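**Student:** no FASTA, just this:
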């Protein structure tokens, strides 16, 4: 939970500074802003998300309890921790759905317990969001064609024939667009005479429609103008959700990073990877490159905002996807060095050198070797 973002509000500067020192000493929370007026904190929250607000109750211009209500109007998910010199405020604080309260002067041990509660609550919130997302109707295309829907009939689809499965995959590939019967026949049954191919097509369409009807998803196969079309209705694919976010050119705010992180988590493997359909390979390569580019964008944000461990984990996953990449190698060893993890730096670089020698009978580029030498000289 390192990097938990907080805003501090107290009308007295010395109290703000003391709380900031205690928070920094704990090390699990990052102070994104501190304010002596609640209005300034509201403007901050409107521009940039924070997970928690440490809020003084006794303030002259706006009572802390009132300020909390207005802050929650901006972000209903923000957690509130009241800070007060009077114990009798605690009951009212909890009635206002505060996560916790701290009595002044704040003790380090008491603050640590509050941060523990913050971490636990945020994990619960994240799990609830993931559970909700997992129940949204969705066709999954990354790695393996499968179904994730709120009716509880998700998972791998049991097809009677592989061609019926490919027919469905091909229609999903062209979802909501008409595909002529000629193109389908030429793509899926190029080796068969036309009459036999048409028979196979009709059989496969029947099986697809039967599966769709049994699942009650609202998806249907439409036929008109000698063409077929898969009408998706409100059901999306993981590829749709991925593409909506992964094409961004920069990540500036925490919310942008969180959105990109969720999109990247959808990429469980290459597009229809386990099925090896030749017609899917161009899109698979396009999505793979987009995933790498978006991942590097996320790594850059994580590196700049103190999330180096997350950046390293993401880079290590990318290396598994592109093990020959010298550029990724240089980025990873630089991250290892900046985080002080020289043992991992040496272990990975030596493995990379051995991998290139055994697989390609070559050595790292001069730029990569020189960077390694420079990093190890510090």
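**Tutor:** That came through, no problem. None of these values were measured; they are calculated from a predicted model.
**Student:** contacts, neighbours, all on C-alpha from now
**Tutor:** OK.
**Student:** Three-state assignment for residue 251, please.
**Tutor:** Recorded secondary structure, residue 251: coil (DSSP: H, G, I helix; E, B strand; the rest coil).
**Student:** which residues touch it?
**Tutor:** Each residue near residue 251 by Cα atoms under 8 Å, 6 or more residues apart in numbering is listed here: 257, 297-298, 301.
**Student:** give me that answer again for 6 Å
**Tutor:** Listed by Cα atoms under 6 Å, 6 or more residues apart in numbering, the contact set of residue 251 reads residue 257.
**Student:** Can you tell me how far it is from residue 339?
**Tutor:** Distance, residue 251 to residue 339, using Cα to Cα, to the nearest Å: 22 Å.
**Student:** ditto for residue 206
**Tutor:** From residue 206 to residue 339 the distance is 57 Å (Cα to Cα).
**Student:** Residue 362 too?
**Tutor:** For residue 362, the distance to residue 339 (Cα to Cα) stands at 29 Å.
**Student:** Could you find the closest non-adjacent residue to residue 324?
**Tutor:** Excluding the flanking residues, the one nearest residue 324 by Cα to Cα, 6 or more residues apart in numbering is residue 356, at 7.2 Å.
**Student:** what's the answer for residue 33, then?
**Tutor:** residue 7 (5.0 Å).
**Student:** Confirm that neighbour sits in a helix?
**Tutor:** No - counting by three-state DSSP, one finds residue 7 to be strand, located in no helix.
**Student:** what's the neighbour count on it?
**Tutor:** 23 (other Cα atoms under 10 Å).
**Student:** isn't it right next to residue 55, touching?
**Tutor:** No - using Cα atoms under 6 Å, residue 7 is not in contact with residue 55, being 8.3 Å away.
**Student:** Report the buried residues of stretch 183-196.
**Tutor:** Of all the residues in stretch 183-196, those buried under the rule 16 or more other Cα atoms under 10 Å are 184-185, 188-189.
**Student:** before we go on, here's another structure to hold up against the first:
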């Protein structure tokens, strides 16, 4: 285990170094009295763990921990201090442990065992992800799917961390500049304070991603500019998968109708639909339009083949996934009328009227209302 020690008191570093070097498989890769020097060194030394004193001049250990983790996302941090009133702040930053000075051998041994366990479990998660991959879902909400399991909601530490990750995914093939993130998430806040909030949020998002996927999804610093970029390997994204399947479809015929059905089913809801992200609206609308066009094409095919029940099934599916598509209600009104099911037609008009009033404070279009009045019993 490679360990770096950072403390402005030289005697504290000497004592901690002596205690650690008595343990097996411990290598001290660097000792620093200045937090800024330690931050610059972690990228080259790449320690597994940093023991950080909290009470240091210029930059305290809590601030330094955020910067260190931004440089090396996988690093483990143990805070060390003579004062226990920092404990809550330390654990908000997801530190592995918190040691009070003077540090005793028995307490230090427990910390080392926790570190070994965390590092081994992290390596195992990474190996699993490398071998089998994973899948991130953005239809409806943000979930992660381990191989052989159902997708699960990702438990973000804050809403800011969640939106930051979603925004980096949205621009996943680009570098997102720091000032863009500050404007998005902390508009109107003084720049120094906003920057500190950004570093904390990057830290939180990285910890969540590591716990979720090992190291296969990372937020990396852009070295040539002040910004960040999402990096991944051997991970699938449901949005990209879905659009790829859609683009690969040949003209619809009896031999590939099941492929069309699969694309229909794979669209589980609007892009990031559970979140009120204004910046995602254009992409949400684009994907929704592609899905509606695909659904109508499949429904029209079934109608042309005289398969009205299948056409009804497809329109009902559209309605369940996106209840605000007026066209699905109108199409079902026509289909139920064609199969002499007036109750079904009436129910569709009433449902449309109710959903439009509740959600949009409006009424069905003039075309739909006129058709309904002309065909009602």
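**Tutor:** Received, thanks. Owing to the predicted nature of the structure, the values given are computational and were not obtained by experimental measurement.
**Student:** Tell me how the two chains score on TM-score.
**Tutor:** Here the TM-score for the pair of chains, by TM-score structural alignment, normalised by the length of the second structure, is 0.55; 241 aligned residues with a Cα RMSD of 3.3 Å.
**Student:** Now do the same for residue 266 of the first structure: its match in the second structure.
**Tutor:** With TM-score structural alignment as the criterion, residue 266 of the first structure lines up with residue 266 in the second structure.
**Student:** Could you count how many residues lie near the residue nearest to its match when sequence neighbours are not counted?
**Tutor:** Residue nearest to residue 266 of the second structure in three dimensions, not counting chain neighbours: residue 242, with 6.7 Å by Cα to Cα, 6+ apart. For residue 242 of the second structure, the tally of surrounding residues (other Cα under 10 Å) stands at 20.
**Student:** any idea how far residue 100 of the second structure is from residue 242 of the second structure?
**Tutor:** Counting by Cα to Cα, the gap between residue 242 of the second structure and residue 100 of the second structure amounts to 52 Å.
**Student:** now do residue 349 of the second structure
**Tutor:** 68 Å.
**Student:** Neighbour count for those two, which is higher?
**Tutor:** More neighbours surround residue 349 than the other of residue 349 of the second structure and residue 100, with 19 against 15 (other Cα under 10 Å).
**Student:** need the helices for the stretch 101-250 of the second structure, in chain order.
**Tutor:** 105-132, 159-170, 178-185, 191-213, 238-248 (DSSP state H, counting those that start in this stretch).
**Student:** okay, the angle between the first one and helix 191-213?
**Tutor:** Looking back up the chat, that one is helix 105-132 of the second structure. 70 degrees (axes from the mean of the first three to the mean of the last three Cα atoms, to 10 degrees).
**Student:** Now helix 105-132 of the second structure: buried residues?
**Tutor:** Across helix 105-132 of the second structure, burial judged by 16+ other Cα under 10 Å covers 108, 111-112, 115, 119, 122, 125-130.
**Student:** Please apply the same query to the fourth one.
**Tutor:** By neighbour count on 16+ other Cα under 10 Å, the buried set for helix 191-213 of the second structure is 194-195, 197-210, 212-213.
**Student:** ok now it, how far from the chain's centre?
**Tutor:** 13 Å (Cα atoms, centre = their mean, to the nearest Å).
**Student:** try the last one
**Tutor:** Using Cα atoms, centre = their mean, the mean C-alpha position of helix 238-248 of the second structure is found 19 Å from that of the whole chain.
**Student:** how big is the offset of the very next helix or strand once past it relative to the first structure?
**Tutor:** Once helix 238-248 of the second structure ends, the next helix or strand along the chain (criterion: DSSP states H and E) is helix 257-266. Between helix 257-266 of the second structure and the aligned residues of the first structure, the post-superposition mean distance stands at 2.4 Å (mean Cα distance after the TM-score superposition for the first structure).
**Student:** Off-centre distance for helix 257-266 of the second structure?
**Tutor:** In this view, helix 257-266 of the second structure has its centroid 26 Å away from the chain centroid, taken as Cα atoms, centre = their mean.
**Student:** report the angle between the axes of it and helix 238-248?
**Tutor:** Helix 257-266 of the second structure and helix 238-248 are oriented at 150 degrees to each other (the same axes, to 10 degrees).
**Student:** Need the residues that contact the helix or strand just after helix 257-266 of the second structure.
**Tutor:** Proceeding N to C from helix 257-266 of the second structure, the next assigned helix or strand is helix 281-304, under DSSP H and E. Applying Cα under 6 Å, 6+ apart, the external contacts of helix 281-304 of the second structure come out as 271, 311, 314.
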